[in-house]
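> Predicted structure and sequence below. I'll ask about it afterward.
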Amino acid sequence: MTGEVARPKVSAFVTRADGRLLVFSHSESPDAGIQVPAGGIEPGEDPAAAAIRETEEESGFTGFTVERFVDRRLIREQRHGRTELHDRWFFRLIAPDGLPEQWRHGEGTGPDADDWIPFDFFWIDPDAEPLPLTPDHAEVFRRLRDQS
């Protein structure tokens, strides 16, 4: 890892009043697994603000609030044939009232309408075992859940 620059990223564990956790799947890429809102931190951006921004962009809703910072880790991720080092910040966010049980939204990855990636959002029981998240997200979320 010498000389390698870690890309700053955030992950958001969004819960609502009943305790369920917001997750999504990529309908066009089921191999991506079940995920929580996440993405890059812009240069000069506060990581907590990035967690809210990424959650709003990916979900299509606003009104999320940061409850607290959870953890920060260097994680080596392998995706789409690439290996990257991420400086990942984890936050717990509170969902606004009134979000649906499930919905589809997404974000664009380029200038063309064809570059839109749909995300299928839904809520899961945070006590489910096995927890259907990526291993690094599941580990951090279990620790968060156990501390609550």
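Looks like it came in fine.
> C-alpha from now on. contacts and neighbour counts both.
Fine.
> Residue 57: which element?
helix 47-59 (DSSP states H and E).
> who does that helix touch, helix- and strand-wise?
Helices and strands touching helix 47-59, by 3 or more C-alpha pairs under 8 Å, 6 or more residues apart in numbering; DSSP states H and E, are strand 7-15, strand 38-40, strand 65-79, strand 82-94, strand 102-108, strand 116-124.
> how about the fourth one: buried residues?
So the one you mean is strand 82-94. For strand 82-94, burial by neighbour count (16 or more other C-alpha atoms under 10 Å) applies to 85-94.
> could those residues go into CSV alongside distance to residue 14?
Conversion of these to CSV gives the following (distance: C-alpha to C-alpha, whole Å):
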residue, distance to residue 14
85, 24
86, 21
87, 20
88, 16
89, 14
90, 11
91, 8
92, 6
93, 5
94, 6
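> Included below, for side-by-side comparison, is a second structure:
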Amino acid sequence: MENSTKTENTIDLRRLWMLLRAHIWSIILWTVGLGAVGFILAAFVVEPIIGAYGDLVYCWIEKEKDGAYRITDDGGTLFKLDPAQENFDLLEEAADIVIGAGFEFDEDNSEIYQIVDLENMAQTLSDLTQLQVALTYLAS
């Protein structure tokens, strides 16, 4: 017979509750402090990017199954410019600009996107926001 030692990992809820109660003020102070830092950064330091019509520019990041990231405008940029998608000259010109800037263009959804790895995500986000602002001035 083999002599083995078993280690049981159990969670004592009473002990966890006592730890929580002992450190409640520390938890509250850290939460309020970091929330205040986040608010100050969002309100006073970070400046939003605004398009030609005065509205904010949005980008979405979706993680693909293979680990790459899809950075997209979700079709919002060209929808703002031509909601009914009736101005085919504008859409064609915008598609040419998007493809010329190195992005992909889904004609069915008027979506601008690019699939990148983690290293190139920040630069691609910057490029997409600049492209979105440039496109809003195209129709104004």
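Yes, it's here. Note that this is a predicted model, so its numbers are computed, not measured.
> TM-score them against each other, please.
Superposed pair, TM-score by TM-score structural alignment, normalised by the length of the second structure: 0.28. Supporting alignment: 56 aligned residues with a C-alpha RMSD of 4.1 Å.
> Which of the helices and strands packed on helix 47-59 of the first structure sits closest to residue 25 of the first structure?
Closest approach to residue 25 of the first structure among these (C-alpha to C-alpha): strand 116-124, 5.3 Å.
> quick one, that closest one and strand 102-108 angle?
Computed with axes from the mean of the first three to the mean of the last three C-alpha atoms, to 10 degrees, the direction of strand 116-124 of the first structure lies at 150 degrees from that of strand 102-108.
> Could you pick out the longest helix of the second structure?
With secondary structure taken from DSSP state H, the second structure has its longest helix at helix 121-139.
> List the buried residues in it.
Using 16+ other C-alpha under 10 Å as the test for burial, helix 121-139 of the second structure gives 121, 124-125, 128-129, 131-133, 135-136.
> that older thread, which one, of the helices and strands packed on helix 47-59 of the first structure, ends up nearest to residue 146 of the first structure?
Nearest of those (C-alpha to C-alpha): strand 65-79, 12.0 Å.
> Could you count how many residues lie near the residue lying closest to residue 69 of the second structure once chain neighbours are set aside?
Spatial nearest neighbour of residue 69 of the second structure, excluding adjacent residues (C-alpha to C-alpha, 6 or more residues apart in numbering): residue 63 at 4.6 Å. Using other C-alpha atoms under 10 Å as the criterion, residue 63 of the second structure is surrounded by 14 other residues.
> And what about residue 70 of the second structure, helix, strand or coil?
Classification of residue 70 of the second structure using DSSP: H, G, I helix; E, B strand; the rest coil returns strand.
> what residues are up against it?
Counting by C-alpha atoms under 8 Å, 6 or more residues apart in numbering, residue 70 of the second structure touches 61-64, 113-116.
> of these, buried ones?
61, 113-116.
> Just those: which are in strands?
Judged by DSSP state E, strands contain the following of these: 61, 113-116.
> Export these to a markdown table and append columns for distance to residue 21 of the second structure.
As requested, these are exported to a markdown table (distance: C-alpha to C-alpha, whole Å):
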| residue | distance to residue 21 of the second structure |
| --- | --- |
| 61 | 39 |
| 113 | 48 |
| 114 | 48 |
| 115 | 47 |
| 116 | 45 |
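> Out of the residues you listed, which comes closest to residue 29 of the second structure?
Lowest distance from residue 29 of the second structure to these (C-alpha to C-alpha) belongs to residue 61, with 32.1 Å.
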